[in-house]
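Trainee: One predicted model, sequence on top.
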Amino acid sequence: MGDPDTRKVMKIGFLILAMLFFSVPVPAMSGTGTKYVGSIAPGGTDTFRMSFGIGPNEDPSDISVQVMGFGQSMDTGFVPVDPANDTNPYSARTFISLDNTTIHLKPGMTQQVTATITLPKNVGPGGRYAIIYVHSIPAAGGQATIATAVVIPVLITVSETQPSLTGSIENVNVGDLTAGQPVIVTTTFRNTGNYHYRYTINSVTVTDSNKNILATGTTQPSENSVIPGNTVQYIVQPEVKNLPEGTYTVDSKVLRENGQVLDEKASIFSVKSNYVPPVTESSITLTPGSAGTLTSPDGRYSISFPQGAMLGDAVVTLKPYSHDKLPSAPTDAGLGATCFEITGLSGLLSKDATVTVTYSADDLTGAGGDTSKLKLSYYDAAQNAWVILPTQVDAGKTTLTTTTNHLSVWAVMISSSTTGSATSGSTPGTAATQSPLSLTVIIISLIIAGIMVKRSIRKQE
């Protein structure tokens, strides 16, 4: 059977092959007729057919088909509502009947279900709405199965009636302003009419106390219809520049695609310390034979690369990073307000780059006014740890400077330490000296293992 090393290589190779080729298949249900949009007169009837199937290699499955109320999540997603909780006056749930509520799907075959919609003569004007909810039934004996579900929206226009297209903005909220993070305006809107509308748009305008326009922002047209009786939210990030301390106004409008304003509402917000926007994404192309400096358009961030820092040509990019996505700070430190990301290199630099960042008033507040606690740090994903670097502080220029050979997610850290500290759930350690294992390395390792397995087999033959 060969020497011990060969047997070891063969075992590793077969384990790799098993991981690659013996994964568990995930069943999936497909269908046609997965939406109904039509007009029916009061007292009229219409039908539509739905077809469902699974792939030829899937396991047989029992499927339940139910008529539910039409709910909607805040992000406009469609949500089935249990009949016991379906109190929407525009519900069509009781107007729909199905010729089959349980079907058995066999591999490679399809089953059909026909829905019949019958509107009462006194149905009223506008639209009526329901969801046909199609989902897998757990196997007998309570065995765990991978759930498969399809939501089929039913949107009925009651013809020969007059729809009412009205809406109400219930709230306009400007989230907490944090230096280096975007301004987020959330508008909560309710369809108060009797008819749905698609492609709604939310437009916001930020003005100062003199009514000067400082920034605007608009959502993309919503693909999902807003259903009567439901409430949704629109989120806009207007490109606000620096905001000195003061009072400001955000005006929010919800419009139909034809420009009709459904509602408009203004909200006043205060800035208690000077606000600065997130870093603007910018890039630089670096070569081994030349030095280069990547600087943000506003000059608040810069990374200087010496000649020879790169082993090959690379495009290095400075990007904004969401503060709420940062890994937790070490137990003996705290996250400041400023964070960003530097991408473009899978490994380490050959020579250290110099990173200079302008710290914000929020960073300084977090440090209790003590600039010596402001440190630049990067997150080492391989070690699951923040690496807190020795940092030079220039209080006059309000800058932090350090050197590094690591491109990653960065943040201003509030700490008295200058050594790496682990995040919660991992073992504390010092600064990381290696980068995360890249996909390329994994692929190469798999290829090498495969070659070694083949060679060992040939030797045995």
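Mentor: Now that the structure is in, tell me what you want to look at.
Trainee: drop to CA atoms for contacts and neighbour counts, all remaining ones
Mentor: Fine.
Trainee: Which residues are in contact with the closest residue to residue 308 other than its chain neighbours?
Mentor: The shortest distance from residue 308 to any non-neighbouring residue, by C-alpha to C-alpha, 6 or more residues apart in numbering, is to residue 288 (4.7 Å). Counting by C-alpha atoms under 8 Å, 6 or more residues apart in numbering, residue 288 makes contact with 307-313.
Trainee: let's see it at 10 Å
Mentor: Applying C-alpha atoms under 10 Å, 6 or more residues apart in numbering to residue 288 gives the contacts 305-314, 350.
Trainee: any idea how far it is from residue 404?
Mentor: 17 Å (C-alpha to C-alpha, to the nearest Å).
Trainee: same deal with residue 348?
Mentor: Counting by C-alpha to C-alpha - residue 348 and residue 404 are separated by 9 Å.
Trainee: what do you get for residue 290?
Mentor: As judged by C-alpha to C-alpha, residue 290 and residue 404 stand 18 Å apart.
Trainee: which of these two has more neighbours?
Mentor: The neighbour comparison of residue 290 against residue 404 (other C-alpha atoms under 10 Å) goes to residue 404, with 17 against 12.
Trainee: how about the helices in the stretch 301-450 of the chain?
Mentor: 361-366, 439-460 (DSSP state H, counting those that start in this stretch).
Trainee: got another, please set it beside the one above:
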Amino acid sequence: MRNFRSESRMIGIIALCLLLVLPAAVSAIGVTGSKYVGSIQPGGTDIHNMTVTIGANDNPTDVLVEVYGFGQNIGQGYAAVTQANDVSPYSARSFITLSTSSFHLEPGAAQNVDATISVPANTGPGGRYALIYIHAKPSKGASFTTAVLVPVLITIAGTPPTVTGSITNLSVGEVTVGQPITVTTTLKNTGNYHYYNTVNTIAISDATGNLVGNFSTRPAIYAIIPGNTVHYTITPELQNIPAGTYTVDSKVLLESGTALDEKTTTFSVKTNYIAPVTESNITLTPGSAGTLTSPDGRFSVSFPSGAVLGDAVVTLKPYAKDKLQAAPADAKLGTTCFEITGLSGLLSKDATVQVTYSADDLAAAGGDASQLKLSYYDAAKNAWVILPTQVDTGSRKLTATTNHMGVWAVMVSSSTSGKGGILGLPLPLTVILASLIIAVFITGNRGGKRK
């Protein structure tokens, strides 16, 4: 009884500690009038009306309203700039005064906030920009606050806008077999006016000038603000292309189709490029075997009957090499990696995984295919498990069996770490050993006295 009371008391203490460390609930702020786009004459004034609300089931909330400079991160998203750092000649931060800078909201309540925009008489041409930052006042114990950024985009009426842009950089990421190729175009708004719905297009050609493919982004959802620099990123869906030198021609287009700027660069493909695995899936049932195979046949996972205890949709998908955890000290990563998802735990029976290794994998092994191993990342142990792997140099196939799915990679290693079972014993012997241990434990406890 004493043990039961002690454990109950400990559980109570743990629950109390959890309550103390959990962050306080935060209400979700809503704003109508969440953007201002207007034209104002130099010396003129306009008023932007906003209504701030929280839900009927939210907590009472203290709200702050502040005016910041209009910044933009490299991914095009808006970023508030403090007064000390707001040095843009196109800033409208000082033009704006608020009817209130703080207030309290009860659940379901609303508060009107007016932003008066007064444009100085000597304001130059183009556009002027600011952000109104509406957010919950941080409270003790809260790990985050909800917030809304209200963009203010002012056209100075009667003045000519200058709509220009310059591509300052065009780069192609590392070309690796089985990994996507990334083309990044960097654009600076060199004019005095913003533009919406810009599109980046690229054309890739081989050394003889033959077109390999045209690709483009979707129209940008953010305005590109004067003075800011942003990225456009395209992952062209290239299939198998031979080794050689290729040219990329990049353009950034306005909504009208007019090109802001154009730039070209070249990149090299050292070995025949193979595209990343195409996502595919299979529905497994307990009573049936099934094989999940990539469309190009480079990857396959064969599940025996009884591998799953309930229906499961298992998916084979690409995985970015730069997201892989580092290899063990005595091994190194190849270039081939992928992910198998859809299983909440281990398989009841081992599956057979087969992968075609690439020329880059072989190069990573110094040309010795016997060093190539299949491996998976065990997130629970924060470690790679390198499996015993059969190597067929004729078909360039790697084959291994396991009951664990998840993130996989081809590894270069002279040893393995995954042997299955306990103490390296095969799974059937592991079950027998576990049964003997349990039997000994039960027998030993029958002769003991209860306390």
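Mentor: Great, that's in hand. This is a predicted model, so every value here is computed, not measured.
Trainee: And the TM-score between them?
Mentor: Taking TM-score structural alignment, normalised by the length of the second structure as the basis, the two superposed chains have a TM-score of 0.83; 420 aligned residues with a C-alpha RMSD of 3.2 Å.
Trainee: picking that back up, mind putting the helices of the stretch 301-450 of the first structure in CSV, distance to residue 388 of the first structure and mean neighbour count included?
Mentor: As requested, these are exported to CSV (distance: least, C-alpha to C-alpha, whole Å; neighbours: other C-alpha atoms under 10 Å):
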stretch, distance to residue 388 of the first structure, mean neighbour count
helix 361-366, 15, 19
helix 439-460, 27, 13
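Trainee: quick one: which of those helices is nearest residue 417 of the first structure?
Mentor: Distance to residue 417 of the first structure, taken as C-alpha to C-alpha, is lowest for helix 361-366 among those, at 15.6 Å.
Trainee: what about residue 7 of the second structure, neighbour count?
Mentor: Here the number of neighbours of residue 7 of the second structure (other C-alpha under 10 Å) works out to 12.
Trainee: most neighbours, which of the contacts of residue 288 of the first structure?
Mentor: residue 305 (24 neighbours).
Trainee: That one pairs with which position in the second structure?
Mentor: Superposed on the second structure with TM-score structural alignment, residue 305 of the first structure falls opposite residue 303.
Trainee: Provide a list of residues in contact with its match.
Mentor: Contacts of residue 303 of the second structure by C-alpha under 10 Å, 6+ apart are 284-285, 288-292, 347, 349-353, 403.
Trainee: just the strands in the stretch 51-200 of the first structure please.
Mentor: 61-72, 78-81, 96-98, 102-105, 110-118, 127-136, 149-158, 167-174, 185-191 (DSSP state E, counting those that start in this stretch).
Trainee: could you give the angle of the helix or strand following the last one to strand 185-191?
Mentor: The helix or strand immediately downstream of strand 185-191 of the first structure is strand 201-207, counting by DSSP states H and E. With axes from the mean of the first three to the mean of the last three C-alpha atoms, to 10 degrees defining the directions, strand 201-207 of the first structure sits at 140 degrees from strand 185-191.
Trainee: Relative to the second structure, what is the average displacement of strand 201-207 of the first structure?
Mentor: On superposition with the second structure, the mean distance recorded for strand 201-207 of the first structure (mean C-alpha distance after the TM-score superposition for the first structure) is 1.7 Å.
Trainee: what's the matching range in the second structure for that strand?
Mentor: Using TM-score structural alignment, the partner range for strand 201-207 of the first structure is residues 199-205.
Trainee: who touches the matching stretch?
Mentor: 183-185, 187, 210-220, 231-234, 236, 238, 245-255, 257, 259, 262-266.
Trainee: Just the buried residues from those, in PyMOL please.
Mentor: Of the contacts of stretch 199-205 of the second structure, the buried ones can be selected in PyMOL as follows, counting by 16 or more other C-alpha atoms under 10 Å:
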select buried, resi 183+184+185+187+216+220+231+232+233+234+236+238+246+247+248+249+250+251+252+253+254+259+262+263+264+266
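Trainee: Can you tell me which of the contacts of stretch 199-205 of the second structure end up in strands?
Mentor: In strands, defined here by DSSP state E, the members of the contacts of stretch 199-205 of the second structure are 183-185, 187, 211-216, 231-234, 245-253, 259, 262-266.
Trainee: Now do the buried residues in stretch 158-166 of the second structure.
Mentor: Using 16+ other C-alpha under 10 Å as the test for burial, stretch 158-166 of the second structure gives 161, 163-166.
Trainee: Repeat that for stretch 322-332 of the second structure.
Mentor: 327, 331-332.
Trainee: ok, the counterpart of residue 158 of the first structure in the second structure - contacts?
Mentor: In the second structure, residue 158 of the first structure lines up with residue 156, judged by TM-score structural alignment. By C-alpha under 10 Å, 6+ apart, the residues touching residue 156 of the second structure are 38-44, 119, 123-128, 193.
Trainee: I appreciate the help and will end here.
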